[in-house]
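Visitor: whatever this is, show me its structure:
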Amino acid sequence: MNPLSRIRNFSIIAHIDHGKSTLADCLIQTCGAISEREMTQQVMDTMDIEKERGITIKAQSVRLSYQYQNETYILNLIDTPGHVDFSYEVSRSLASCEGALLVVDASQGVEAQTIANVYIALENNLEILPVLNKIDLPAANPERVIEEIEQTIGLECNQPLCVSAKTRLGIRELLERIIMQVPPPKGDPNAPTKALIYDSWFDNYLGALALVRVKEGAIKKGQRILVMGSNKNHEVLGLLYPHPIKQQQTEEIACGEIGIVILGLKSVTDIAVGDTMTDFKNPTKEAISGFEPAKPFVFAGIYPIETDKFEDLRDALDKLKLNDSSLTYEPETSIALGFGFRIGFLGLLHMEVIKERLEREFDLSLIATAPTVVYRITQTDGSTINIQNPSELPPEQKIAKIEEPYVKATIIVPSEFLGNIITLLNHRRGIQEKMEYLHETRVLLEYLIPTNEIVMDFYDKLKSCTKGYASFDYEPYEYREGDLVKLDVRVAGEIVDALSIIVPKSKSYDRGKELVVAMKEIIPRQLFEVAIQASIGNKIIARETVKSMGKNVTAKCYGGDITRKRKLLEKQKEGKKRMKSIGKVNLPQEAFLAVLKID
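Guide: Presented below is the predicted three-dimensional model:
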């Protein structure tokens, strides 16, 4: 059995696209955990979407062994997602480690996400090793990047590790540095079992699996364990050491180690991420602190395009929740779209990924409404309610105030694009908190921005106005009162509930005008005129009209008196009037996406 002194638990933290998954592949191969034949690119990323987009969505772990000075060391590598939407997984993963490799691209330098993840690592008191990756690139500038790390993060870089995961340069030195500098885990092997669940997923053959880090004691096969958050006990049916391809069975996961616990459960709700496992007969006195469920941040309605597929969508969501415990959803109905679900997401990327997985893995055609955030409404009778859907907003006369959530955004941008960024942030009602030059060519900005302003297309606009060079990170901050109104869209006099949005009063006229102009292009012409109106309450603030299709009813009149033609035209006019009063307009799918496109 490995004593604690020969175990090293570490993770890799970095901004998106700084070579984190490539470095993980390289470490796995150097330690000989996967043969050349079995090796694939981004071996830790198991989903197709992860490989296609080049992002990590699920945190993955692998147990490696490495020979150093005639001793065998166990290295547990915990790969973390880099994107802000999955920072909840990052914080759990880092709570399971003693060290972290801070990977910075030697050509790009420190980015917004690098800073955000370093702060999580510092809160967990981890030993941080700065690693400069992509050192083989012609544009690499290690001196400037080292200066940035020291100035921005405040980490000393006396002996920075310069590696190239692509060419395997400096990888053995990196492994030796991990063994020498990352502290071994602490813990009492004889104390009652105490383990942190830092990931869980569903396997079709084994049921719900929990990935745990044993802090004290050990978990043995056949032991009865208690999950402290749900207060339920289960028998341990099997134990595995994590590996991307072939997991190795074991009889026990010892103190300080990382492993997978098989409990044979049919759902992952009983083993929530961040919960504590302990021995049922001899439980530990207190759970590992810091556990709180993931809070959804952005809400959107998702509806099947074919209305009879509602039950299929429900089944798909139930199955997807097995693999993604952060997903929350409840049924909702819309007059325009029928039956669907209101789904809570951790962020916009999370929303995109979930919608894509539902469509791909379960063969569904879906339509998503504009994403919204949670507003806090104080009513005139003093009560407060939270709403996610604009259609839930009480009548104007019953509202005392509306509060909206704000985020604290960190943006790092080349100084030449500073003017563009500040214009964009002012347009999005941003409030500047801090601005400092990291280097003569790079500026760090801290802004408070209403969440509603970033959930639509903020990231795209940020990238396009900085030619893709800006990096962006955010965290929820607080609620603030806003002068907000509900903007409705009426088609042929009827309110389309799925197109309602909550907007600042100052922007409502412009937003309403843009929306009706966009809708006019999308709605197909009918045999009668269709009025498209934007309204706040009963007040119409913008209108466009879709002209009727012309039908030449006088074509069959050859000569004769003008009154014959007039009679036919009058008859057509009457018919159109009657059609208008009973006519229904079918809105195409693009109409619901028009809300997302306006700015």
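
Visitor: rest of the way, CA atoms for contacts and neighbours
Guide: OK.

Visitor: how about residues contacting stretch 406-419?
Guide: 111-112, 440-451, 465-466, 469-480 (CA atoms under 8 Å, 6 or more residues apart in numbering).

Visitor: next secondary structure after the helix or strand hosting residue 534?
Guide: Under the criterion DSSP states H and E, the helix or strand holding residue 534 is strand 530-536. Scanning forward in sequence from strand 530-536 by DSSP H and E, the next helix or strand is strand 539-546.

Visitor: specify the angle between that following strand and strand 530-536 in degrees.
Guide: Inter-element angle recorded for strand 539-546 and strand 530-536: 160 degrees (by axes from the mean of the first three to the mean of the last three CA atoms, to 10 degrees).

Visitor: and strand 539-546, which residues are buried?
Guide: 540, 542-546 (16 or more other CA atoms under 10 Å).

Visitor: ok, stretch 478-490 next?
Guide: In stretch 478-490, counting by 16+ other CA under 10 Å, buried: 479, 484-490.

Visitor: do stretch 5-13 as well
Guide: Buried residues in stretch 5-13, defined by neighbour count with 16+ other CA under 10 Å: 6-13.

Visitor: how far does it sit from the chain's center?
Guide: On the basis of CA atoms, centre = their mean, to the nearest Å, stretch 5-13 is displaced by 26 Å from the centre of the chain it belongs to.

Visitor: how about residues contacting it?
Guide: Contacts of stretch 5-13 (CA under 8 Å, 6+ apart): 20, 24, 72-80, 82, 93-94, 96-103, 114, 117-118, 178-179, 182-185, 256-257.

Visitor: and these, which of them are buried?
Guide: 20, 24, 73-80, 82, 93-94, 96-103, 114, 117-118, 178-179, 182-185, 256-257.

Visitor: what ranges do the helices span in this structure?
Guide: With DSSP state H as the criterion, the chain has helices at 20-30, 48-53, 87-94, 112-123, 142-148, 171-181, 310-323, 348-361, 418-427, 451-454, 458-464, 505-522, 562-582, 589-597.

Visitor: do you know how far the closest residue to residue 594 other than its chain neighbours is from residue 596?
Guide: Nearest non-adjacent residue to residue 594, counting by CA to CA, 6 or more residues apart in numbering: residue 518, 6.4 Å away. Computed with CA to CA, to the nearest Å, the distance linking residue 518 and residue 596 is 11 Å.

Visitor: next up, for comparison:
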Amino acid sequence: MNTPLSHIRNFSIVAHIDHGKSTLADRLIQSTDLVVRRDMKEQMLDAMDIERERGITIKANTVRLDYTAENGEQYVLNLIDTPGHVDFAYEVSRSMRAVEGSLLVVDSTQGVEAQTLANVYQAIDANHEIVPVLNKIDLPASDCDRVAEQIEDVIGIDASDAIRVSAKTGVGIKETLEAIVHRLPAPRGVEDAPLKAMLVDSWYDSYLGVVVLVRIMDGRMKKGDQIRMMQTGARYGVDRIGVFRPAMENVDSLGPGEIGFITASIKQVRDTKVGDTITHEKKGTDTALPGFKPSVPVVFCGLFPVDSAQFEDLRDAIEKLALNDASFSYEMETSAALGFGFRCGFLGLLHLEVIRDRIEREYDIELITTAPSVIYHVHMKDGTKIDLHNPADMPDPSNVDFVEEPRIKATILVPDEFLGDVLKLCQDRRGLQEDLTYVGGRAMAVYDLPLNEVVFDFYDRLKSVTKGYASFDYQLMGYRQDNLVKMSILVNDEPVDALSMMVHRDRAEMRGRSMCEKLKDLIPRHMFKIPVQAAIGGKVIARETIAALRKDVTAKCYGGDATRKRKLLDKQKAGKKKMRQFGKVDIPQEAFISALKMDS
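Guide: I've put the predicted structure just below:
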């Protein structure tokens, strides 16, 4: 049965983290009787264990609902539940292009947060019709009028007829469904035109191969069609076509405005470019859809197995994860201290944590993660430019002209009483203040910050100085030249590559001193003295010495001449000196892990 265009509604749910997107999606699924009550569970659309455990959405998920409106008409609603976290903003922007409207969910106890702004701006960029929804009205702290006013002040959209909902208890769900039908626009599209479908997402299924999520713009796609990907030029035959009602359900064909999936014996997720246009091989369209910018990894770090025998298992695990996550990149690297491993690129620290947790949990491999770093542009004196992923690969400073680092524009929303601490934190991280405004009892600070100061522990520090009340969002702004140097850590005069890092020259001494002090406590004492030094080029900027373990060689001397004792002590001293030349310092794995955890 083909649904007319006027009776299809495609929409996504956008909100800050924990404002209740997934719970609202659960209630919508429940109220349209899509899933039998015994199969209903919390966070219906969050399939990964890690999503359910952390209570966050990582992958955008879709579901098709059938709804009979109060006027008796039948509607098909395609819902995309999107992540709220800044690291997965790429998932959000992609989902936005596939739909025409958004439900903007705002927690009526907390009001507008930084991510609410970021996600709603993406919706406005995609020309969405936006319906504000005030959630959690069952809580005693809920204040709908204040939050509605805040939405109008901060975002500038009319919130006078915002729907008041409690996704937990189910109040206001009927009104939400009616608003979707009457306030969101129907999709546009021509059925007789050549096929034009947008590739929204793809993932690997061990039974079906690559599953591709598509949104049909024009034309109709049927089972058995020969299709062509316009960017890659690859040709496939459609094996299965269907929709998600959360489980996969096969259909005969998909028409304009519909969202569904296809499988076409595609071997690798790499063969499907997100944002590509799919068309018929024979009478296809000539004009491709605009597509998306590919996601660019921002944070890099090394992943090494604690037990080097597990290297092949780690390679296997990383390859499998990369099948499903196009935004995760990796290449092999070796380190003198840690052995064989991989240098991996992520969209942010949460993305890094999620991937690391999944490798440790799903593949049972213990990992060491090196200090996260960002890509620097190193401009050489001969005019060439190098992209530096790992500080250990920094070329000889005498050949370097200047180094550029990535900068971000950070938006921080924070209650007044914590503003001083937040401004101090941003100043300490070499931030430049761009804007400071007040919105409904809260301050909104906009800062230009270097990304490498943010990737370590900025988010944790921000949460701790504001008791968890601040919200934070950022976007990349490009590169800027700064006085950056590579700081190496030497243990017993040997450089330890896993601990080298890029620092600002003004901060180098402080960072080096704290690193040396930390290693002094972490490295166990040996039979000889061990110097721990931080150096920039050939210049040592900080040093600590780990004292030697001593055996009392004079214990057997009693009485007699002092020269007897002296002779034994000198002999011991010469032995220790020789030992230091040939002795190898064993740095335990725990020392690496603790040293790489940045403190304040």
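
Visitor: after superposition, what's the TM-score here?
Guide: The TM-score (TM-score structural alignment, normalised by the length of the first structure) is 0.98; 597 aligned residues with a CA RMSD of 1.3 Å.

Visitor: on that earlier part again, which members of the buried residues of stretch 478-490 of the first structure are the farthest-apart pair?
Guide: Using CA to CA, the two most remote members of these are 479 and 490, lying 30.6 Å apart.

Visitor: from residue 307 of the second structure, how far off is residue 366 of the second structure?
Guide: 7 Å.

Visitor: look up how far residue 239 of the second structure lies from residue 211 of the second structure.
Guide: Residue 211 of the second structure sits 11 Å away from residue 239 of the second structure, going by CA to CA.

Visitor: swap in residue 551 of the second structure?
Guide: 77 Å.

Visitor: what sits closest to residue 486 of the second structure if chain neighbours are left out?
Guide: residue 502 (4.5 Å).

Visitor: sorry, wrong one. I was asking about residue 249 of the first structure.
Guide: Excluding the flanking residues, the one nearest residue 249 of the first structure by CA to CA, 6+ apart is residue 240, at 4.4 Å.

Visitor: so what corresponds to the one you found in the second structure?
Guide: The equivalent of residue 240 of the first structure in the second structure is residue 242 (alignment by TM-score structural alignment).

Visitor: how many residues are close by its match?
Guide: 20 (other CA atoms under 10 Å).

Visitor: repeat for residue 555 of the second structure
Guide: 8.

Visitor: do the same with residue 475 of the second structure
Guide: So residue 475 of the second structure, with other CA under 10 Å, has 15 neighbours.

Visitor: against residue 372 of the first structure, how distant is whichever residue in the first structure pairs up with it?
Guide: In the superposition onto the first structure, residue 475 of the second structure corresponds to residue 475 when matched by TM-score structural alignment. Counting by CA to CA, the gap from residue 475 of the first structure to residue 372 of the first structure is 17 Å.

Visitor: rewinding a little: and the residue nearest to residue 249 of the first structure, what does it touch?
Guide: 247-250, 259-261.

Visitor: aligned partner of residue 144 of the second structure in the first structure?
Guide: So, by TM-score structural alignment, residue 144 of the second structure is matched to residue 142.

Visitor: which residue is the nearest non-sequential neighbour of its match?
Guide: residue 106 (5.5 Å).

Visitor: neighbours around that neighbour, how many?
Guide: 26.

Visitor: to which residue of the second structure is it aligned?
Guide: Residue 106 of the first structure maps onto residue 108 in the second structure, by TM-score structural alignment.

Visitor: check whether its match really touches residue 136, as I assumed.
Guide: Yes - between residue 108 of the second structure and residue 136 there is a contact at 6.0 Å, judged by CA atoms under 8 Å.

Visitor: now do the shared contacts for these two.
Guide: Joint contacts of residue 108 of the second structure and residue 136 (CA under 8 Å, 6+ apart) are residue 142.

Visitor: how much space separates the residue nearest to residue 594 of the first structure from residue 372 of the first structure?
Guide: In terms of CA to CA, residue 518 of the first structure sits 20 Å off from residue 372 of the first structure.

Visitor: quick one: which of those two has more around it?
Guide: residue 372 (23 against 18).

Visitor: tell me the contacts of the more buried one?
Guide: With CA under 8 Å, 6+ apart, residue 372 of the first structure has these contacts: 298-300, 388-389, 452, 455.

Visitor: if you set the cut-off to 10 Å instead, what comes out?
Guide: 297-301, 344, 387-390, 451-453, 455-456, 501-502 (CA atoms under 10 Å, 6 or more residues apart in numbering).

Visitor: next: residue 293 of the second structure.
Guide: 90, 94, 274-275.

Visitor: now those residues as JSON lines including neighbour count?
Guide: Listed next are the contacts of residue 293 of the second structure as JSON lines, based on neighbours: other CA atoms under 10 Å:
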{"residue": "90", "neighbour count": "19"}
{"residue": "94", "neighbour count": "22"}
{"residue": "274", "neighbour count": "24"}
{"residue": "275", "neighbour count": "23"}
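
Visitor: among those residues, which one sits closest to residue 358 of the second structure?
Guide: Nearest to residue 358 of the second structure among these, with distances taken as CA to CA, is residue 90, at 20.0 Å.

Visitor: which residue lines up with the closest one in the first structure?
Guide: Checking TM-score structural alignment: residue 90 of the second structure goes with residue 88.

Visitor: let me know how buried the closest residue to that match other than its chain neighbours is, in neighbour terms.
Guide: Spatially, and ignoring its direct neighbours in sequence, residue 88 of the first structure is nearest to residue 294 (6.7 Å; CA to CA, 6+ apart). Neighbour count of residue 294 of the first structure, defined by other CA under 10 Å: 19.

Visitor: residue 531 of the first structure too?
Guide: Neighbours of residue 531 of the first structure under the rule other CA under 10 Å: 17.

Visitor: list the contacts for it?
Guide: Residue 531 of the first structure neighbours (CA under 10 Å, 6+ apart): 490-494, 516, 520, 543-547.

Visitor: quick check: residue 476 of the first structure vs residue 409 of the first structure, distance?
Guide: In this view, residue 476 of the first structure and residue 409 of the first structure are 9 Å apart by CA to CA.

Visitor: widest-spaced pair of the contacts of residue 531 of the first structure?
Guide: 494 and 547, at 17.7 Å, using CA to CA across the contacts of residue 531 of the first structure.

Visitor: show me what residue 267 of the first structure lines up with in the second structure.
Guide: In the second structure, residue 267 of the first structure lands on residue 268 (TM-score structural alignment).
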